[in-house]
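Visitor: Give me coordinates for this.
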Amino acid sequence: MAAKRAHPTDDVLSDLTDSDLTDEELRGIALILLAAGLDTTTNMLALGTFALLRNPDQLAALRADPTLIDRAVEELLRYLSVGKTFMRTALEDVELGGQTIRAGSPLILSYNTANRDPERFPDPHVLDLHRQDGGHLAFGHGIHQCLGQQLARVEMRVAFPALLDRFPTLRLAVPAEQVPLRPEIADIHGVKRLPVTWDT
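Guide: So this is what the prediction gives:
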């Protein structure tokens, strides 16, 4: 933060150093920008590629119809949900699923479970790029919705077609079961490595 204050550049953090935010607050914002704006999208791109390579029929559908990319991005977001759980506090008493949640109660929300809810999504464990029903919670909901969701969507709409166009024979270099995933306890779901190969 001291370096940004002394030598500002054309970026968000430099702009924020001209505010009344403390260095501690600025460090917190920088951490959130890095974790929420980079870690989630890079993992979504890797996991999305992995999911497409594991579902060759869906990969073929996207290759055959590039206009499918918008729907493909939404389906990959629903199917993968890289942000797994979030903590919230009930602001008032509410009935949910026949249970009363009291105001002030801490809650753990599972976005990936909600996005695989069979009452909301037919065949929820199937990746279907032609799925019509949206409404996933990959970016949260309400006032807690991700501020960077449109940027993340644009990045995916650009990256997936570019990758598939540049490497038309892209495929896994190891069996899918050998692709190492991040630990289940990680806040952001992802792959540790994604070994791939292609014909030259």
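Visitor: CA only for contacts and neighbour counts going forward, please
Guide: OK.
Visitor: Distance from the chain centre to stretch 179-194, please.
Guide: Taking the mean of its C-alpha atoms, stretch 179-194 sits 13 Å from the chain's own mean (C-alpha atoms, centre = their mean, to the nearest Å).
Visitor: got the end-to-end distance for it?
Guide: One end of stretch 179-194 sits 6 Å from the other (C-alpha to C-alpha, to the nearest Å).
Visitor: And stretch 174-186, by the same measure?
Guide: The straight-line separation of the ends of stretch 174-186 (C-alpha to C-alpha) is 23 Å.
Visitor: Run a quick neighbour tally on Leu122.
Guide: One thing to correct before we go on: residue 122 is Pro, not Leu. With neighbours defined by other C-alpha atoms under 10 Å, the count for Pro122 comes to 12.
Visitor: ok, now how distant is it from Gly135?
Guide: Spatial separation of Pro122 from Gly135 under the definition C-alpha to C-alpha is 13 Å.
Visitor: Going along the chain, name the helices of the chain.
Guide: Assigned by DSSP state H, the helices in the chain fall at 2-6, 12-16, 23-34, 40-54, 56-64, 69-80, 111-114, 149-166.
Visitor: Tell me which of those sits most buried.
Guide: Ranked by mean neighbour count, these are led by helix 69-80 with a mean of 22 (mean count of other C-alpha atoms under 10 Å).
Visitor: Check which helices and strands that one sits against.
Guide: Packing contacts for helix 69-80, counted by 3 or more C-alpha pairs under 8 Å, 6 or more residues apart in numbering; DSSP states H and E, involve helix 40-54, helix 111-114, helix 149-166.
Visitor: One more, so I can put them side by side:
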Amino acid sequence: MTALPLTALPTARPDGCPFDPPRELAALRAGHPVSRMTYPDGHEGWLVTGYGPVRAVLADPRFSSRYELMHFPIPGGPEGTLPPAPVGDMTGIDAPEHTRYRRLLAGRFTARRMRLLTERVEEITAEHLEAMAHGGTETDLVTAFAQPVPALVICELLGVPFADRETFQRHVHTLMSLDVSPEDRVAAVTGMHRYMLDLVCTKRAAPTDDLLGDLTASDLTDEELAGLGGFLLGAGLDTTANMLAHGTFALLTHPEQLAALRADPDLAESAAEELMRYLSVAHTMVRVALEDVELDGRTIKAGETVTLSVEAANRDPERFADPDTLDIRRKATGQLGFGHGIHQCLGAQLARVEMCVALPALVRRFPALRLAVPAAEVPLRTGMNVYGVHRLPVALA
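Guide: As a prediction, the model looks like this:
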């Protein structure tokens, strides 16, 4: 089997199909699940689209997550290898640095601890649904519900003032954009770090009963704690907010699935997992081979960048039957929306709790919920490394 050369990562989604990956990915997955790819800066690397190979790379310590070793796979981005990860950014580092941070945090994000937050998530959700009910018959679900619910949850968990959300949400939005200038990206990193550093200094002086307050007793420096706090804040805001908004969009355009969730709240867990699989909002991950590695009959050479298409892997018919169909009754165990291996999303259990609470509560509170504009007019986040919608205009009654 001959590898198929590419000039760029396919990114254009099919017209009228806002939930489907680019069609070229399915064709590659069927014939060339590990394929040669020419990166925008000329680097000769790889694109992996099959579920098995993507999962294998994510679990293999011979593939590095260090940004400074990578080449950017999307046109318009930085050329050459990337700058190193900012202090505290767990996504762009390897062991032992990653292990040190993970050990400090893992016990604070267990499934049991996150379930203990369920009651508070229910309260926050109910408060925002009530505010929506009194705010008129139409609203933007992103600003009224999908953003503030996870923002308030992560702010309370970390001990970040919710009143400052506009400041850090602006920085997070810039950092999640794929087409911003290097200067704007640096400014966002600097702004977020400065904000968190001031907060850490305040907590050092007067420790508080929250995650950041607890971590002031660890061996983390102020710089590390500020960086880690900013990383957790951004991770806790953007992905879950887009899953709530884009997940609602998907349900509203699949009325039989919406009706099933409304009728049976016990489907909440399987619905959350299936939406993670079907939507794959964190659509692309990147790794670098630290040594020569055999993968699905190919030899990945040391130093070559490997782009992992999570959205293609989560639609692989060899892993999920009828993968292009949204079915909230499906047992989507093993979906890769939260990643896999040592870098699997630290907040996955928290995101599951938020989705399992917020989505059923939303569709039950507003039984007539529907799009307020044609589906084709909903603005999509096509230039972001977390996919979703910019706005979701909905009618409540």
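Visitor: on that earlier part again, what is in contact with Pro122 and Gly135 of the first structure at once?
Guide: Between them, Pro122 of the first structure and Gly135 have no joint contacts when contacts are counted by C-alpha atoms under 8 Å, 6 or more residues apart in numbering.
Visitor: Val94 of the first structure: which of the helices of the first structure is closest?
Guide: Between Val94 of the first structure and the helices of the first structure, the shortest gap by C-alpha to C-alpha is with helix 111-114, which sits at 18.0 Å.
Visitor: Run the chain-centre distance for the closest one.
Guide: 12 Å.
Visitor: Can you check which part of the second structure that helix sits on?
Guide: Following TM-score structural alignment, the partner segment of helix 111-114 of the first structure in the second structure covers residues 310-313.
Visitor: what do you get for stretch 145-154 of the first structure?
Guide: Using TM-score structural alignment, the residues of the second structure aligned to stretch 145-154 of the first structure are 344-353.
Visitor: What of stretch 59-70 of the first structure?
Guide: Here stretch 59-70 of the first structure aligns to the second structure at residues 258-269, judged by TM-score structural alignment.
Visitor: quick one: contacts of the matching stretch?
Guide: 251-252, 271, 328-329, 352, 355-357, 359-360, 363-364.
Visitor: Serialize those residues to JSON lines and add fields for distance to His343 of the second structure.
Guide: Compiled in JSON lines, the contacts of stretch 258-269 of the second structure are given as follows (distance: C-alpha to C-alpha, whole Å):
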{"residue": "Leu251", "distance to His343 of the second structure": "29"}
{"residue": "Leu252", "distance to His343 of the second structure": "32"}
{"residue": "Ala271", "distance to His343 of the second structure": "24"}
{"residue": "Ile328", "distance to His343 of the second structure": "26"}
{"residue": "Arg329", "distance to His343 of the second structure": "28"}
{"residue": "Arg352", "distance to His343 of the second structure": "17"}
{"residue": "Met355", "distance to His343 of the second structure": "21"}
{"residue": "Cys356", "distance to His343 of the second structure": "23"}
{"residue": "Val357", "distance to His343 of the second structure": "25"}
{"residue": "Leu359", "distance to His343 of the second structure": "26"}
{"residue": "Pro360", "distance to His343 of the second structure": "29"}
{"residue": "Val363", "distance to His343 of the second structure": "33"}
{"residue": "Arg364", "distance to His343 of the second structure": "35"}
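Visitor: Grab the two from the residues you listed that are most spread out in space.
Guide: Of all pairs in the contacts of stretch 258-269 of the second structure, the most separated under C-alpha to C-alpha is Leu252 and Arg352 at 20.0 Å.
Visitor: Tell me where the second structure has strands.
Guide: Chain-ordered strands for the second structure, with DSSP state E as the definition, fall at 34-38, 44-48, 63-64, 138-140, 284-289, 293-295, 298-300, 305-309, 370-371, 393-395.
Visitor: after superposition, how close is the fifth one to the first structure?
Guide: Here strand 284-289 of the second structure, set against the first structure after superposition, deviates by a mean of 2.1 Å using mean C-alpha distance after the TM-score superposition for the first structure.
Visitor: Output the contacting helices and strands for that strand.
Guide: Applying 3+ C-alpha pairs under 8 Å, 6+ apart, one finds that strand 284-289 of the second structure makes contact with strand 63-64, strand 305-309, helix 310-313.
Visitor: which secondary structure elements does the second one contact?
Guide: Contacts defined by 3+ C-alpha pairs under 8 Å, 6+ apart place strand 305-309 of the second structure against strand 44-48, strand 284-289.
Visitor: Distance from the chain centre to it, please.
Guide: Averaging C-alpha positions (C-alpha atoms, centre = their mean) puts strand 305-309 of the second structure 16 Å from its chain's average.
Visitor: how many degrees apart are it and strand 284-289 in direction?
Guide: Angular relation of strand 305-309 of the second structure and strand 284-289 on a 0 to 180 degree scale: 150 degrees, by axes from the mean of the first three to the mean of the last three C-alpha atoms, to 10 degrees.
Visitor: how far off strand 34-38 does strand 305-309 of the second structure point, in degrees?
Guide: With the same axes, to 10 degrees as the criterion, the two stretches strand 305-309 of the second structure and strand 34-38 enclose an angle of 120 degrees.
Visitor: tell me the average deviation of strand 305-309 of the second structure from the first structure after fitting.
Guide: With both structures laid over each other, strand 305-309 of the second structure and its partner residues in the first structure are 2.0 Å apart on average (mean C-alpha distance after the TM-score superposition for the first structure).
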